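Q: Sequence first, then the predicted structure, then my questions.
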Amino acid sequence: MRFMVFVRSPKPMAALNGDALLRAGVLLDAGDLVPDALGVSGYWLIDVRDHEEAVERIRRIPLPACVVEIRQVAVV
């Protein structure tokens, strides 16, 4: 299953550590979104077994003062 992980951070996304997802072989894509009034946003597209695994992998990444949203991507 694929999940889009949106991260809103007070720091640039480059400062956040998504390397663990890459090393685990689950990271399909990553990028920064246009900054807005609430801060810097970015995303990770990951391919994992289920929602619980997605949540567990994201919990392992230090994301201080970040807002994280995980959504399943419909594959058609």
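A: That came through, no problem. Residues are numbered from 1 along each chain as shown.
Q: okay, CA-based contacts and neighbour counts for the rest of this
A: Fine.
Q: what about residue 37, how many neighbours?
A: When neighbours are counted by other Cα atoms under 10 Å, residue 37 registers 5.
Q: how near is it to residue 76?
A: As judged by Cα to Cα, to the nearest Å, residue 37 and residue 76 stand 34 Å apart.
Q: Okay, one more to line up with it:
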Amino acid sequence: MRFMMIVKASEESESGAVPSEQELAEMGRYNEELVKAGVMLDGNGLLETAKGAKVQYHGKGKTTVVDGPFTETKELIAGYWIIDVKSKDEAIEWARRIPFAEGEVEIRKVAEAEDFGDSYTPKEAEDKLREKIAEQHKS
């Protein structure tokens, strides 16, 4: 099962403050543990919302673009990991090991084809797209 561990933003992360050398080293060690355990699929920190934008949808083909920064810090994301583990409990255990002094991490299961039941018919097409994406990004 794939889970996304979502790091909630803070005033500090939204200020554009760069993590200290020690914080980066601790995070590097944590990421190495995830890789050695064979559970890490992806993970990154995100820059502050002042360097981003939102696209809002208002009916088919109608959009509005809002440039950052965004004000509701508690609703923002500062980073994420995508891990592949056996259960939500295992995802929680990995999240508990993140070397944060303060903050919050939300854990969400990534939707898989089987989560949609029999109504999910485009599985073969989806699998082909995923294979093509993987092929495009081979190092």
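A: Happy to help now that I have it. Source: prediction; values computed, not measured.
Q: Could you quantify their similarity as a TM-score?
A: The pair, once superposed, lands on a TM-score of 0.78 when counted by TM-score structural alignment, normalised by the length of structure 1; 76 aligned residues with a Cα RMSD of 2.5 Å.
Q: Residue 91 of structure 2 - that's part of a helix, no?
A: Yes - the assignment for residue 91 of structure 2 by DSSP: H, G, I helix; E, B strand; the rest coil puts it in a helix.
Q: Which residue in structure 1 aligns with it?
A: Matched to structure 1 by TM-score structural alignment, residue 91 of structure 2 sits across from residue 54.
Q: pretty sure its match is in contact with residue 21, am I right?
A: No - counting by Cα atoms under 8 Å, residue 54 of structure 1 stays clear of residue 21, with 10.1 Å between them.
Q: So which of those two has more stuff around it?
A: residue 54 (22 against 19).
Q: Let me see the contact set for residue 26 of structure 1.
A: Contacts for residue 26 of structure 1 (Cα atoms under 8 Å, 6 or more residues apart in numbering) come out as 46-48.
Q: That one -> structure 2?
A: Counting by TM-score structural alignment, residue 26 of structure 1 lines up with residue 39 in structure 2.
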